[in-house]
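>>> Predicted coordinates and the sequence they were generated for:
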Amino acid sequence: LLDAGLPLIRSLKTLARQATNPVVRKTLEETATSVEGGSTFSEALAQHPKSFDKLYLNMIRAGEAAGKLELILNRLASFREKAAKIQGKVKSAMVYPTIIITIAILIVSGLMIFIVPKFKKTFTELLEGEPLPGLTQFVMGISEFMINNWYILVPGIIGAVIIFKIILKVPFLRFYIDWVKYNMPLIGPIVSKTAISKFSRTLGTLMGSGVPILSALNIVKETSGNEVVSQAISKVYEAVKEGEGMAGPLQATKIFPEMVISMIEVGEETGKLPEMLDKIADTYDEEVDNAVAALTSMIEPIMMVGLAVVIGGIVIALFMPMIKIIEKLGG
């Protein structure tokens, strides 16, 4: 709208009328009113911290100072679009395994709670106290435990989820959880590549918009979404504050690959660091795509085999005593 020549206030009011979400509509209306009352655009947005984070505010502040608000808004839109695209691909890759695991848990729980007890009763009557095979006893033991302790299991699972969410809010504990995710087989490469892409894209967008490097690093640290990366950026921030370049401190953190370090070093030497960071982000966006595709194709057969082994094990455990019963009836 600004590119088309509409004034800022009119653009905000137009967007407010078009908004279908009542919260978004109210935010835009209040922002337009604040700008109408004499506030700058960044000051008006700062009144809504839940909707507009420090990344938004600092970029728009820099755009206002340079007289390039339209350019900055376009960069912000491009940044959010690319970030959402990567985030969406990672989430969609995890949806299918989550559905399969949920279905598997429901199927196995159904077998254990409703089917296995019926077989247990039949085996007890027909085998007249003869010992059951070890696998059968194991399966029936789990079944009995689930039936007798469901009132502990269900609250226990809910409690574990709540405790995990509380742990995620404690930086010290969250660091170790993020570290485990960063170094896990299969998932680790996706986590690290996504983190590097987000770091590069955010820092490159901020610096390219005129935000000073220290302010940009501080914002990247707060919006990284990964405590391992956040602590690494804190060390880089302190080093840059003392007058060092970025490449050396980044290398010292040992979480950024040599290719990233080399490209940042070249960017610093040529004075084209924002452009180089954007190239790193584009490269790692592609790598995330490839890693997600590889993980999806790998997880599917593994999960199917795992599900087949579990259900097959239950079926075999129930079938083994039936052989004894057939032999007994035949005799």
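Yep, it's here. Residues are numbered from 1 along each chain as shown.
>>> contacts and neighbour counts: CA atoms only from here.
Will do.
>>> So which residues make contact with whichever strand or helix holds residue 179?
Assessed by DSSP states H and E, residue 179 sits inside helix 171-183. With C-alpha atoms under 8 Å, 6 or more residues apart in numbering as the test, helix 171-183 has contacts from 167-168, 187-189, 191-192, 226-228.
>>> And these, which two are furthest apart?
The largest distance within the contacts of helix 171-183, taken as C-alpha to C-alpha, falls between 167 and 189 and amounts to 23.5 Å.
>>> Use this one as the comparison:
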Amino acid sequence: MRAYQYKARNRRGEALTGTLEGETPEAVAEQLFRSSLTPIDITPVERRGVSKEIKLGWFRPTVTLDELVLLCRQLYTLQKAGVPILRGFSSLIETTRNPTLAVALKGIVDDIQSGRELHMALARYPAIFSPLFISMVKVGESTGRLDDTFLQLAGYLELEKETRNRIKAATRYPLTVLLAIVIAMVIINIWVIPAFADAFARFDAELPLATRVLLAVSQFTLDWWPHLLAGITGLLLALSFWIRTEEGGYIWARMILRTPLIGHILKKAILGRFCRSLALAMRSGVPLVQALSVISGVVNNAFISERILSMRDGISSGESIARTAAATGMFTPMVLQMIAIGEESGSVDDLLLETAEHYEREVKYDLARLSDAIEPVIIVVIGVIVLVLALGVFLPMWDLSSAVNKR
């Protein structure tokens, strides 16, 4: 959500101005009507210069999850000790090593001094603070439990970091091997095969089909490498642009979840993040419909995000969480049964945490077996490459040496 500046009139016709948060100007207008105010003008609040400085800085370092975890724990300690929020943020500016985060903290301090609430000040930096982060801080402000909010956020971000590190560790080995194969094929095509081509050209003999194919591919690479490089670059740029579109992002997200070997792991990791985020938001007091709207933007997958929004719409129309979750087709029967029991017993947040832990255990187990599953595929690929090279390069050399010996 973002902030909107509004002008309105009350029942007596008196002019009023103020700031409200909402998904769209229409949502803000609806809030005003419910408050017996007639909106006259609703405009988005412009971001201040310090925020633009962060967004436009090409060489500014990003804020990592480790730094956000440390920030949350520091804020929790300061709030627990009774330090005012303004003084707490001011003290953290001097100890923060990341210049991007330091600039953001300075802007937050300026906003608080000008009378803006903390969650609205954080919302000016969407590249650093997620919608879930901002919503939980908003609830923490309204309930006077900011210390608990920052502690919960620290735990959530630590689990998020751990999951990302597991995925990176599991995919590092196969990606390194595939990169090495690509580099080896480029070297063979540009330097190795042309050397053999000169040797084969000295003999007036018919070469095997595999050898002729290798020589043709090598010659094509040498003659057209600038065009190939430009074509690959253009294709990657076009793919990147297409993914940023609404339809392209949706199709790409669905394809990623159906990728062999890793698709089901990514799906479980995203669903685990969704369940934990929803449980955390509900425990913090965020309304369910608002929580689903916020979480749909933090799962980083357009396909699952649309399913979450369909859950929100179903719940808004009076359906239960279990029914709307079943209609998405994302959850297993066991998980749906746990959600249904949670609704009946009034402990949905506890059951969602159990569900999140269930998915996280499965992700941990699948990631541990990922290398074992990918290794045979890599061995087969390397074996095929060696076989092609053996048939295309060494077989004609053997035939030519045999012909020379017979002479």
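In hand now; what should we look at? Just so we're clear, the structure is a prediction, and the values are computed from it rather than from any experiment.
>>> Among the contacts of helix 171-183 of structure 1, name the buried ones.
Neighbour-count burial within the contacts of helix 171-183 of structure 1 applies to 168, 188-189, 191-192, 226-228; the criterion is 16 or more other C-alpha atoms under 10 Å.
>>> mind putting those residues in TSV, secondary structure and distance to residue 259 of structure 1 included?
As requested, these are exported to TSV (DSSP: H, G, I helix; E, B strand; the rest coil; distance: C-alpha to C-alpha, whole Å):
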residue	secondary structure	distance to residue 259 of structure 1
168	helix	31
188	helix	18
189	helix	15
191	helix	17
192	helix	14
226	coil	21
227	helix	22
228	helix	19
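>>> just the residues you listed now: which is nearest residue 262 of structure 1?
Nearest to residue 262 of structure 1 among those, with distances taken as C-alpha to C-alpha, is residue 192, at 17.5 Å.
>>> Just list the residues touching the closest one, thanks.
So residue 192 of structure 1 contacts residue 182 (C-alpha under 8 Å, 6+ apart).
>>> Residue 87 of structure 2 versus the residue nearest the centre of structure 2, what's the distance?
Geometric centre of structure 2, nearest residue: residue 300, 4.0 Å, by C-alpha atoms, centre = their mean. Going from residue 300 of structure 2 to residue 87 of structure 2 by C-alpha to C-alpha, to the nearest Å gives 34 Å.
>>> for residue 350 of structure 2, same thing?
From residue 350 of structure 2 to residue 87 of structure 2 the distance is 35 Å (C-alpha to C-alpha).
>>> Next: residue 222 of structure 2.
64 Å.
>>> And the two? Which one has more around it.
Shown here are residue 222 of structure 2 and residue 87; by other C-alpha atoms under 10 Å, residue 222 has more neighbours (15 against 11).
>>> what helix or strand does that one sit in?
helix 209-244.
>>> elements contacting that helix?
Contacts defined by 3 or more C-alpha pairs under 8 Å, 6 or more residues apart in numbering; DSSP states H and E place helix 209-244 of structure 2 against helix 193-201, helix 246-257.
>>> which position in structure 1 aligns with residue 200 of structure 2?
Matched across to structure 1, residue 200 of structure 2 falls on residue 123, judged by TM-score structural alignment.
>>> Ignore what I typed, I meant residue 239 of structure 2.
By TM-score structural alignment, residue 239 of structure 2 lines up with residue 164.
>>> Which residues are in contact with its match?
Contacts of residue 164 of structure 1 (C-alpha under 8 Å, 6+ apart): none.
>>> Could you check how far it is from residue 170 of structure 1?
According to C-alpha to C-alpha, residue 164 of structure 1 stands 10 Å off from residue 170 of structure 1.
>>> Kindly report the same for residue 192 of structure 1.
21 Å.
>>> Same question for residue 299 of structure 1.
Distance of residue 299 of structure 1 to residue 170 of structure 1, computed by C-alpha to C-alpha: 31 Å.
>>> So which of these two has more stuff around it?
Legend: neighbour count by other C-alpha under 10 Å for residue 299 of structure 1 and residue 170, higher for residue 299 (16 against 10).
>>> secondary structure element for the closest residue to the more buried one other than its chain neighbours?
For residue 299 of structure 1, ignoring the flanking residues on the chain, the nearest one in space by C-alpha to C-alpha, 6 or more residues apart in numbering is residue 97 at 7.4 Å. Secondary structure from DSSP H and E places residue 97 of structure 1 in helix 69-110.
>>> what span of structure 2 lines up against that helix?
Under TM-score structural alignment, the match for helix 69-110 of structure 1 in structure 2 covers residues 146-187.
>>> average gap between the matching stretch and structure 1?
Following superposition, stretch 146-187 of structure 2 is found to deviate from structure 1 by 1.3 Å on average (mean C-alpha distance after the TM-score superposition for structure 1).
>>> ok so, going back, could you export the helices and strands packed on helix 209-244 of structure 2 to CSV, including columns for mean neighbour count?
CSV is the format used below for those (neighbours: other C-alpha atoms under 10 Å):
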stretch, mean neighbour count
helix 193-201, 15
helix 246-257, 16
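>>> wait, residue 299 of structure 1 sits on residue 96?
No - in this structure residue 299 of structure 1 lies outside contact range of residue 96 using C-alpha atoms under 8 Å: 9.5 Å.
>>> what's the counterpart of residue 173 of structure 1 in structure 2?
Using TM-score structural alignment, residue 173 of structure 1 pairs with residue 248 in structure 2.
>>> What residue in structure 2 is paired with residue 294 of structure 1?
Using TM-score structural alignment, residue 294 of structure 1 pairs with residue 369 in structure 2.
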